[in-house]
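Trainee: Predicted coordinates and the sequence they were generated for:
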Amino acid sequence: MAAGAPRIFVSHLAGVAAFDPNGDQVGRVRDLVVMLRAGRRPPRLLGLVVELSTRRRIFLPMTRVTSIESGQIITTGVLNVRRFEQRPTERLVFGELLDRRVTLVETEEEVTVLDLSVQQLPARRDWEIDKVFVRKGGRGGAFRRARGESLTVEFSAVTGFSLEEQGQGAENLLATFEQLRPADLANVLHHLSPKRRAEVAAALDDDRLADVLEELPEDDQIEILGKLKEERAADVLEAMDPDDAADLLGELPTDEQERLLNLMQPSDAADMRRLMSYEEHTAGGLMTTEPIILRPDATVADALARIRNPDLSPALAAQVYVCRPPDETPTGKYLGTVHFQRLLRDPPYTLVSSLVDEALEALEPDAALPVVAGFFATYDMVAAPVVDDSGSLLGAVTVDDVLDHMLPDDWRETEFHLDEGPGEGVAAHG
């Protein structure tokens, strides 16, 4: 970069794509790594934490960044794909510096860090943090909605970055990553320190936290849930998909299970108890109790309206289940399944009971995981009904739950398609 390069605020770098010289995307920026220095000298920006398409996080030194402009980062194309590990002398900007309470040197007033700016030093390849954007007054609210007086000061005008803060907020970190999908935000949380992870989880609303918990490894789920107040933990479990919530509850001690179940709505607790009564690796243990259920006199228009619900996963929205009342699981007699494609081919006034796929057999609740997987492979399904001996629909198994239980426990940490060849834009180095 040329001398006098413009100042860049770090919030603008969150999720920015990194490319090699040929224009092939390498990954996306998930954090910045800085090294604090003695006195009030500005921290040196060492590099970027870049997440590859395989979910592996690597370290990209600033010496291998040739350009930061127009919402993209251009690299030299030669990267070390070894997994990033933070060193004791390093600090993560998003994970540790945003939302920190620091003190203005001149007035000794406590302020909250909303953003930081970085700039390349003239005639050098070194980068450093030069400015701090802060808000006076108490905590609360993301920086874009801040009501208190905000100002930008030199880094040397504040103190307090070198101290570990207790009760650090998370609003501005969340604002930086608010557009991330739950799986990507879960990946961000997984790589934070336990202290910071708990702070971010506490700042998420119940629905967002529920979505993120479903994407986290089991150990992280238990850790986060254990740091929530029991009333809130019960609310978050209610907001999760029933099968995921039941799996998480099943990992807790029995007395803790009972306390949380007693705090839930009776209907939700009943679903949890029913799911937990099945063996984990069976259709009953894998199913969700909230598929789309319609009565025989419902029309195609009714079915399509239910499928349009944005809260449904693609797998659950792929088909509806026609049952006699009651139309909550366990239902009355299960009549059959209607696939989404069939609904698109028939007039809106057509009764769904006339469209059911009667040839598709249902799964039994005690069907083992290999049987369930074979069912999906045989019929090219993304969801399958689970029906008991009396003919009642108990729920539906989705293909994502089958994969979750067939993959290794550490599959979120494993790169299945990592290509380290130089021809693909990411070359192993060192």
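Mentor: That came in fine, so what should we check first? Residues are numbered from 1 along each chain as shown.
Trainee: all contacts plus neighbour counts: C-alpha atoms, from now on.
Mentor: Noted.
Trainee: what's next to stretch 106-113, contact-wise?
Mentor: The contact list for stretch 106-113 (C-alpha atoms under 8 Å, 6 or more residues apart in numbering) reads 97-104, 132-139, 157.
Trainee: So which elements touch whichever strand or helix holds residue 302?
Mentor: Assigned by DSSP states H and E, residue 302 belongs to helix 300-307. Judged by 3 or more C-alpha pairs under 8 Å, 6 or more residues apart in numbering; DSSP states H and E, the packing partners of helix 300-307 are helix 340-345.
Trainee: Check it against this one:
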Amino acid sequence: MAAASRIFVSHLSGIAVFDPNGDQVGRVRDLVAMLRVGRRPPRLLGLVVELSTRRRIFLPMTRVTGIESGQVITTGVLNVRRFEQRPTERLVLGELLDRRVALVDTGEEVTVLDVSVQQLPARRDWEIDRVFVRKGKGGALRQKGGVRAALPWKGGGGRRAGETVTVEWSAVTGFSLEEHGQGAESLLASFEQLRPADLANVLHHLSPKRRSEVAAALDDDRLADVLEELPEDDQIEILGKLQEERAADVLEAMDPDDAADLLAELPEEDQERLLGLMEPDDAADMRRLMQYEERTAGGMMTTEPIVLQPDATVADALARVRQQDLSPALAAQVYVCRPPDQTPTGKYLGLVHFQRLLRDPPFTLVGTVIDQDLQSLRPETPLPAVTSFFATYDMVAAPVVDESGSLLGAVTVDDVLDHLLPDDWRESEFHLAGEGNHGGE
């Protein structure tokens, strides 16, 4: 292997890992290091690699033959046993970034924004050699809708945010101490491009303390998206550590059906307290959804499908479909109701499929192109019947209508799958066998 230059770990987050044949086997999600006594730099043991099946495995650095051009090249057969962190190990991205440490010479507190790793000359060992820190109390720069790292190659820094410097590992102290109130901005900057499901997977594998810190640093919309992808235990744990006002805001930002499912798992007094902090319309939706049995159309539906009046045009419908925060399943069709055109009071007339909207002129009224032949679901329809409905008509979403003909909401195929899969499906891995800890090499 050619001599490796210094690499900052934020550059490694999410990069592809390839086997000797050039086939991609996964992506880097973290690095595993072992702290050493005194001021000796930590030894880098290996990488946490997430396979395409979302299983996380340990890749020893001795199996890494190259880190270049935004990719990691490995040698030999990968051990696909699930990675489990040992007490003596530290996750570099998950636990070292954003720590408050001190400069040895002056005692000044600084925030860790990044660390660099380097291969030792003429050896296959790697170690963390330098630390990129910010003086003062600033972390990564926050911006609306996400987090932007205050790193030198991303335009960070500046006098207002505090001076940034790169120092030797031996020039700082405090990594071995348990820190309370550790920030999370730099960690989030490393993962800001991840989809919510992938970021949820990152959070799931962090310690409860670190998971809480990262959740606290996410904005409400991003945290809502991530919560929807987490196992139930993680959802309850994170929500329970938020201030009640913020917990209510995050629940409002979630899809109503997911928020109602999460609320239903809380003690009744907690439910009422959080519902009382929500906007009245949002709280009313939650209460309505919680009245239905979980494995019925009413229990699975969302109360926020696209609803239009008959005199709306195809152009109006396409504008609604283009909304960025709309899921693909909900964007597949629009529902037409007589006024009022909001659930649960709109009189349901029928639906218009997205493909039909693309075929008709923009000025066409949606009331003239309604598919009236497709039956709707009743809120009490059980899961097996809902599944058969989707399979029979090749649907990705279906309307839920009560006895009076009012549109209550829509069930989407992702919600049906959530209820068909095992409760622990988010933690399950397909086509892989074998459990156990990784072995150091």
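Mentor: Everything's here; your move. Since the structure is predicted, the reported quantities are computational estimates derived from the model, not experimental observations.
Trainee: TM between them?
Mentor: The TM-score (TM-score structural alignment, normalised by the length of the first structure) is 0.96; 420 aligned residues with a C-alpha RMSD of 1.2 Å.
Trainee: thinking again about what came up before, whereabouts in the second structure does the helix holding residue 302 of the first structure align?
Mentor: Mapped onto the second structure using TM-score structural alignment, helix 300-307 of the first structure spans residues 314-321.
Trainee: Give me the mean distance between the matching stretch and the first structure.
Mentor: Following superposition, stretch 314-321 of the second structure is found to deviate from the first structure by 0.5 Å on average (mean C-alpha distance after the TM-score superposition for the first structure).
Trainee: what are the ranges of the strands in the stretch 201-350 of the first structure?
Mentor: Counting by DSSP state E, counting those that start in this stretch, the stretch 201-350 of the first structure has strands at residues 293-294, 319-323, 334-339.
Trainee: Can you give the contact residues for the last one?
Mentor: Right, the one you point to is strand 334-339 of the first structure. With C-alpha under 8 Å, 6+ apart as the criterion, strand 334-339 of the first structure contacts 318-324, 352-353, 355-358, 360, 385, 387, 391-393.
Trainee: how about that strand, aligned to which bit of the second structure?
Mentor: On the second structure, the counterpart of strand 334-339 of the first structure by TM-score structural alignment is residues 348-353.
Trainee: Touching stretch 123-138 of the first structure from outside, list them.
Mentor: 1-3, 42-46, 62-63, 109-121, 146, 148-155.
Trainee: same thing with stretch 89-101 of the first structure?
Mentor: 31-36, 110-116, 160-161, 165, 168-173, 192, 196.
Trainee: Next step: the contacts of stretch 106-113 of the first structure restricted to strands.
Mentor: Residues of those located in strands (DSSP state E): 101, 102, 103, 104, 132, 133, 134, 135, 136.
Trainee: What is the nearest of those residues to residue 419 of the first structure?
Mentor: Nearest to residue 419 of the first structure among those, counting by C-alpha to C-alpha, is residue 132 at 38.7 Å.
Trainee: I'd guessed residue 279 of the first structure sits against residue 287; true?
Mentor: No: if you go by C-alpha atoms under 8 Å, residue 279 of the first structure and residue 287 don't touch, sitting 11.3 Å apart.
Trainee: Identify the residue nearest the residue positioned nearest the centre of the second structure in space, chain neighbours excluded?
Mentor: The residue lying closest to the centre of the second structure (C-alpha atoms, centre = their mean) is residue 196, at 2.6 Å. Distances taken as C-alpha to C-alpha, 6 or more residues apart in numbering place residue 226 nearest to residue 196 of the second structure, at 4.9 Å, with adjacent residues excluded.
Trainee: Aligned counterpart of the one you found in the first structure, please.
Mentor: Aligned partner of residue 226 of the second structure by TM-score structural alignment: residue 212.
Trainee: just residue 269 of the second structure next, same as before
Mentor: By TM-score structural alignment, residue 269 of the second structure lines up with residue 255.
Trainee: quick one, what contacts that match?
Mentor: Neighbours of residue 255 of the first structure in contact, by C-alpha under 8 Å, 6+ apart: none.
Trainee: make it 10 Å
Mentor: Neighbouring residues of residue 255 of the first structure by C-alpha atoms under 10 Å, 6 or more residues apart in numbering: residue 261.
Trainee: so how far is residue 323 of the first structure from it?
Mentor: Distance of residue 255 of the first structure to residue 323 of the first structure, computed by C-alpha to C-alpha, to the nearest Å: 37 Å.
Trainee: With residue 6 of the first structure instead?
Mentor: From residue 6 of the first structure to residue 323 of the first structure the distance is 63 Å (C-alpha to C-alpha).
Trainee: Just want to know which of these two has more residues nearby.
Mentor: In terms of neighbours (other C-alpha atoms under 10 Å), residue 323 is the more surrounded of residue 6 of the first structure and residue 323; the figures are 25 against 13.
Trainee: Trace the more buried one over to the second structure, please.
Mentor: Residue 323 of the first structure maps onto residue 337 in the second structure, by TM-score structural alignment.
Trainee: For PyMOL, what selects the buried ones among the contacts of stretch 106-113 of the first structure?
Mentor: Only the buried entries of those go into this PyMOL selection, using 16 or more other C-alpha atoms under 10 Å:
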select buried, resi 97+98+99+100+101+102+103+104+132+133+134+135+136+139
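Trainee: ok so, going back, pretty sure residue 189 is one of the things the match of residue 226 of the second structure touches, is it not?
Mentor: Yes: here residue 212 of the first structure reaches residue 189: they are 8.9 Å apart, a contact under C-alpha atoms under 10 Å.
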